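[1] Build me a model:
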Amino acid sequence: MTQHTHTELLETLHECMTACNHCFDACLGEEDVKMMSACIRLDRECADMCNYLENAITRNSPFVAELAAACAKICEACGNECKKHEHEHCQRCAEACLKCAEACKKVA
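    Predicted coordinates:
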């Protein structure tokens, strides 16, 4: 497994991480932050996991498949939570997360 093999996944992971970081920040500015707590928490988990998997791929980790399986699960959970909220940032994040979950499943 090489970094070149996963070029598309690397881009998808980075897009998801960026969307989650944006959603996290935007959720903190919402009027009812407490209502957004699950979304905020999953945004952090998802962004961190995408970042970790991106790093693992670039260093040719022997655990890419296992990490991709975990990343898929976290991205799916985050995407499903974000879909519950009508905010534009949540909807964009949900789309990025669910796309990333599918990409990770192909590698897992």
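[2] From here on, just use CA atoms for contacts and neighbour counts.
    Will do.
[3] Can you tell me the SS state at the residue of the chain most remote from its centre?
    Relative to the C-alpha centroid of the chain, counting by C-alpha atoms, centre = their mean, residue 31 is the outermost residue, at 24.1 Å. Using DSSP: H, G, I helix; E, B strand; the rest coil, the structure places residue 31 in coil.
[4] measure it to residue 53 for me?
    For residue 31, the distance to residue 53 equals 33 Å [C-alpha to C-alpha, to the nearest Å].
[5] Likewise for residue 23?
    20 Å.
[6] Another sequence for comparison is provided below:
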Amino acid sequence: MNPKYDECLEACIECLKACNTCFDACLREDDIKMMAGCIQLDRACADACAFAIQAMTTNSPFVKEICRLCADICESCARECAKHEHEHCKKCAEACLKCAEACRMRSL
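    Here you go, the predicted structure:
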């Protein structure tokens, strides 16, 4: 594994955890229909982070493209989570923005 990915890997791992936590908490909210977009993007973002982690830890020749896609998905998830007042959504949005920034740096 290439040490130049350390910061991005850490951000992806934290984002994946935050998205999974948010996903689980959203499923338990009273108005689950209102949370549908958040739930969907939490899942997509966690999956993208897992894919980026895999790409970085295997030195994939497509790591830049995968990190760029991960950043785009993280930004979408952050925008959706920011629409909600729940603490889990706020934490998820913050983790997603941090991950998007780290992934953008890896995609250059």
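[7] Not counting its own residues, what contacts the helix or strand hosting residue 104 of the second structure?
    Assigned by DSSP states H and E, residue 104 of the second structure falls within helix 87-106. Helix 87-106 of the second structure is contacted by residues 5, 7-8, 11-12, 14-15, 18-19, 21-22, 25, 64, 67-68, 70-72, 74-75, 77-82, 84 when judged by C-alpha atoms under 8 Å, 6 or more residues apart in numbering.
[8] Among those residues, the buried ones, what's the PyMOL command?
    The following PyMOL line selects those of those that are buried, judged by 16 or more other C-alpha atoms under 10 Å:
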select buried, resi 5+8+11+12+14+15+18+19+21+22+25+64+67+68+70+71+72+74+75+77+78+79+80+81+82
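[9] Out of the contacts of helix 87-106 of the second structure, which sit inside helices?
    Under the assignment DSSP state H, the contacts of helix 87-106 of the second structure contribute 7-8, 11-12, 14-15, 18-19, 21-22, 25, 64, 67-68, 70-72, 74-75, 77-82 to helices.
[10] picking up where we left off before, please point out which parts of the helix holding residue 104 of the second structure sit buried.
    88-106.
[11] now swap in stretch 34-54 of the first structure and tell me
    In stretch 34-54 of the first structure, counting by 16+ other C-alpha under 10 Å, buried: 36, 39-40, 42-54.
[12] now that stretch: how far from the chain's centre is it?
    7 Å (C-alpha atoms, centre = their mean, to the nearest Å).
[13] Pull the residues that contact it.
    Applying C-alpha under 8 Å, 6+ apart, the set of residues contacting stretch 34-54 of the first structure is 10, 13-14, 16-18, 20-21, 23-24, 27-28, 30, 64, 67-68, 71, 74-75, 77-78, 81-82.
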